[in-house]
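**Student:** sequence first, then the predicted structure, then my questions.
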Amino acid sequence: MVIHISEHGQNIVYRPIRPSDREALEAMHAALFPIRYEPEFFLNVVNGHDIVSWAAVDRSRPDGNDDEIIGFVTVRVMIATENEIGDILGYGSSRTNQTLVYILTLGVAEQYRNLGIASSLVQEVIKYASSLPECKAVYLHVIDYNESAILFYKKMNFRCLRRLPSFYYINSQHFDAYLYVYYVNGGRSPQSALDFVVAVTTYLRGIFTSWATRLWKREQKIPGWSKCKKATSFFNLNRMIKSTNNRGCQHV
């Protein structure tokens, strides 16, 4: 159990979701999301069947409902090799024991927003994921028009990995989604083809520049070269280096 005192004096406590929270949890999901969740989902949440969850409650409420949830987050631990997202994140091939934590739902009651509750709930998820040695990332999907959620995850240092066309189908209409990820336990972003080309080009450019510098120094030491010869050699080397730089830019 984690206790947090908000700037407005609320005594916010974070605890696991319990079976007694089911009714309030269903009501909050219905109010907050355009997607309707099946009863089985809520049964799995409140009973901890393959879903880990946290609730936020306000212990300072004067109406006697100081254990009623005002915010929640639900997550599932996924085996990277059993999920196509593992391939996108770069963890779905070699090591079969790697896992990912997927944020299923996150919500806060309207009257308790902008108090840091959502941030605290996500921090609980990150701490949980970090405690799993084989977990490499926390990830989630955000519908493309939810600008406030997109801004929130950016502030939480989640990285937008890609846009997924027609990911959601709501009210007979398709919507794109953004895939956001937060890496833990040494996890890192998969290297794109462009990143590889840039790295190789930079490496080759460094080798050529080093070779050209050594060649120029050797020429400086050779007696009997005319000034014209030296000037021509220096000009050619510069031209060769500039040509290599241009080719590098074209690769990028």
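**Tutor:** On my side now, so go ahead. Residues are numbered from 1 along each chain as shown.

**Student:** from now on I want contacts and neighbour counts done on CA atoms only, so please keep to that.
**Tutor:** Will do.

**Student:** tell me where this protein has strands.
**Tutor:** Secondary structure of the chain by DSSP state E: the strands cover 2-5, 11-15, 52-58, 69-79, 99-108, 135-143, 159-170, 173-183.

**Student:** grab the most central residue of the chain for me.
**Tutor:** In the chain, the residue lying closest to the centroid (CA atoms, centre = their mean) is residue 181, at 1.7 Å.

**Student:** measure residue 64 to residue 58 for me?
**Tutor:** Taking CA to CA, to the nearest Å as the measure, residue 64 falls 10 Å from residue 58.

**Student:** out of those two, which sits in the busier spot?
**Tutor:** residue 58 (22 against 9; other CA atoms under 10 Å).

**Student:** is the more buried one in contact with residue 66, as I believe?
**Tutor:** Yes. Residue 58 lies in contact with residue 66 (CA atoms under 8 Å); the separation is 5.3 Å.

**Student:** re the thing from before, most tightly surrounded among the strands of the chain?
**Tutor:** Of all the strands of the chain, strand 52-58 carries the top mean neighbour count, a mean of 24, counting by mean count of other CA atoms under 10 Å.

**Student:** starting at the chain centroid, how far to it?
**Tutor:** Centroid displacement of strand 52-58 relative to its chain, using CA atoms, centre = their mean, to the nearest Å, is 22 Å.

**Student:** mind listing the helices for this structure?
**Tutor:** Along the chain, counting by DSSP state H, helices occupy 22-32, 39-47, 84-89, 117-130, 147-155, 193-221, 227-251.

**Student:** quick check: angle from the longest one to helix 227-251?
**Tutor:** Angle between the axes of helix 193-221 and helix 227-251 is 170 degrees (criterion: axes from the mean of the first three to the mean of the last three CA atoms, to 10 degrees).

**Student:** same thing with the first one?
**Tutor:** Angle between the axes of helix 22-32 and helix 227-251 is 120 degrees (criterion: the same axes, to 10 degrees).

**Student:** now the strands of the chain as TSV including distance to residue 149?
**Tutor:** Converted to TSV, the strands of the chain look like this (distance: least, CA to CA, whole Å):
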stretch	distance to residue 149
strand 2-5	22
strand 11-15	21
strand 52-58	19
strand 69-79	14
strand 99-108	10
strand 135-143	7
strand 159-170	12
strand 173-183	11
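
**Student:** this is the other structure I want to compare:
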Amino acid sequence: MTTEAQQPTQTEQSSPQQKNIRLSESYPPNSTNNSQYLAEVHEVIKNIDLSTLDFNEKITIREINPLGKDIDQLKVLYKEWFPLNYDDTFWNKVSKQQVEGYVAELDLTSESLDKYIVGAVVFYEKEANRQDLGFCLEYFFNKLQTIYIQTIGVINELRQYKIGTKLLDKVKDIAQRRKNIKYISLHMVEYNQSGETFYLKNGFYKVRTIFNLFKLEERFYNFFYFCFYVNGGSNPHQNFWMKVLQKIRELFRKLAAFIKSLY
């Protein structure tokens, strides 16, 4: 399995003390390898009344700092979020900014604590795939690209504060400002039902299912392929069905006109 398959961790609201449970829905059903929190931020948050915090003020979306403590924090969080051992190759790309990344940082310095990463997204540009786009004249004049979301995750305790949506909105904003980008794409494992809801709610199309794409914990799983279209890009399957719908409507109009002519 490549690191490209790791997608948002929509998780169960579970206590870290419980055993044999999944804290992240990115892990396979019945997995026993994801039952404990590892990052320091969980212990910190456990002792704070979150209802007293202004998250618009406390949460900052910023670029990953490859020279600071970000990488160390992310390495621990990725072990919680994803059923894959991210190796030095991946982290070297992040550190050398060969891929792009943003974090959601919770600032608790006013509570005499520290700043903690509570969410992150990593992505990169690659050439667009023609089968992912409807007819586009720009194909003949420009090299069209997609932004591929490699990873995105948020800690369980803060999911209700729409941090995942804010990270996704950041990627959308970047894509819209790069006019050669026609869509944002990603893979998500089929059993992650809350992840599917999350993407559909945020305007992504489930373009297709890829069977037995990657192996997780000794078993192959199907993955959904999602796209979000920008800058004039369009879903080829949506275009097809829109055309079918238009044809059906046209036939009904003609039938109605014919029936009317009989009276």
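**Tutor:** Structure's in. What do you need? This one's a predicted model, so the numbers in the text were calculated from it and none came from an experiment.

**Student:** next, the TM-score between them, please.
**Tutor:** For this chain pair, the superposition-based TM-score is 0.71 by TM-score structural alignment, normalised by the length of structure 1; 204 aligned residues with a CA RMSD of 2.7 Å.

**Student:** I figured the residue nearest to the centre of structure 1 was touching residue 139, is that so?
**Tutor:** Yes. Contact status for residue 181 of structure 1 versus residue 139: in contact at 4.2 Å, counting by CA under 8 Å.

**Student:** between the two, which contacts overlap?
**Tutor:** The contact sets of residue 181 of structure 1 and residue 139 do not overlap (CA atoms under 8 Å, 6 or more residues apart in numbering).

**Student:** what is the aligned counterpart of residue 144 of structure 1 in structure 2?
**Tutor:** Using TM-score structural alignment, the equivalent of residue 144 of structure 1 in structure 2 is residue 190.

**Student:** list the contacts of the spatially closest residue to that match that is not a sequence neighbour.
**Tutor:** For residue 190 of structure 2, ignoring the flanking residues on the chain, the nearest one in space by CA to CA, 6 or more residues apart in numbering is residue 223 at 4.9 Å. Counting by CA under 8 Å, 6+ apart, residue 223 of structure 2 touches 187-190, 209-214.

**Student:** what does residue 223 of structure 2 align to in structure 1?
**Tutor:** Mapped onto structure 1 by TM-score structural alignment, residue 223 of structure 2 lines up with residue 177.

**Student:** against residue 168 of structure 1, how distant is that match?
**Tutor:** According to CA to CA, residue 177 of structure 1 and residue 168 of structure 1 sit 7 Å apart.

**Student:** again, but for residue 214 of structure 1
**Tutor:** 59 Å.

**Student:** same thing with residue 176 of structure 1?
**Tutor:** 6 Å.

**Student:** what residues are shared contacts of the two?
**Tutor:** Overlap of the contact sets of residue 176 of structure 1 and residue 168 (by CA under 8 Å, 6+ apart) consists of residue 143.

**Student:** residue contacts, residue 7 of structure 1?
**Tutor:** Contacts of residue 7 of structure 1 were listed using CA under 8 Å, 6+ apart, and they are residue 115.

**Student:** whereabouts in structure 2 does stretch 116-132 of structure 1 align?
**Tutor:** Counting by TM-score structural alignment, stretch 116-132 of structure 1 corresponds to residues 162-178.

**Student:** neighbouring contacts of the matching stretch?
**Tutor:** Applying CA under 8 Å, 6+ apart, the contact partners of stretch 162-178 of structure 2 are 61, 102-104, 119-121, 147, 152-154, 181-184, 202, 230-231.

**Student:** quick one: contacts for the closest residue to residue 141 of structure 1 other than its chain neighbours?
**Tutor:** Excluding the flanking residues, the one nearest residue 141 of structure 1 by CA to CA, 6+ apart is residue 179, at 4.8 Å. For residue 179 of structure 1, the contacting residues are 139-142, 160-164, by CA under 8 Å, 6+ apart.

**Student:** isn't residue 179 of structure 2 up against residue 231?
**Tutor:** Yes. Using CA under 8 Å, residue 179 of structure 2 is in contact with residue 231, at 6.1 Å.

**Student:** to which residue of structure 1 is residue 60 of structure 2 aligned?
**Tutor:** For residue 60 of structure 2, the residue aligned by TM-score structural alignment is residue 13.

**Student:** skipping adjacent residues, who's closest to its match in space?
**Tutor:** residue 3 (4.4 Å).

**Student:** which residues sit in contact with that neighbour?
**Tutor:** Residues near residue 3 of structure 1 by CA under 8 Å, 6+ apart: 11-14.

**Student:** now do residue 5 of structure 1
**Tutor:** Residue 5 of structure 1 is in contact with 11-12, counting by CA under 8 Å, 6+ apart.

**Student:** quick one: it and residue 55 of structure 1, what's the gap?
**Tutor:** From residue 5 of structure 1 to residue 55 of structure 1 the distance is 15 Å (CA to CA).

**Student:** can you check residue 120 of structure 1 too?
**Tutor:** In terms of CA to CA, residue 120 of structure 1 sits 11 Å off from residue 55 of structure 1.

**Student:** please apply the same query to residue 227 of structure 1.
**Tutor:** Counting by CA to CA, the separation of residue 227 of structure 1 from residue 55 of structure 1 is 80 Å.

**Student:** cool, residue 132 of structure 1 as well?
**Tutor:** According to CA to CA, residue 132 of structure 1 and residue 55 of structure 1 sit 21 Å apart.

**Student:** how about residue 194 of structure 1?
**Tutor:** Where residue 55 of structure 1 is concerned, residue 194 of structure 1 sits at a distance of 42 Å (CA to CA).

**Student:** ok, now residue 186 of structure 1?
**Tutor:** For residue 186 of structure 1, the distance to residue 55 of structure 1 - CA to CA - is 28 Å.

**Student:** ok, residue 245 of structure 1 next?
**Tutor:** Distance of residue 245 of structure 1 to residue 55 of structure 1, computed by CA to CA: 56 Å.

**Student:** try residue 80 of structure 1
**Tutor:** Here residue 80 of structure 1 is placed at a distance of 26 Å from residue 55 of structure 1 (CA to CA).

**Student:** neighbours around residue 34 of structure 1, how many?
**Tutor:** 10.

**Student:** need the contact list for the residue nearest to residue 180 of structure 1 when sequence neighbours are not counted.
**Tutor:** Once flanking residues are discounted, residue 180 of structure 1 sits nearest to residue 160: 4.4 Å by CA to CA, 6+ apart. For residue 160 of structure 1, the contacting residues are 178-181, by CA under 8 Å, 6+ apart.
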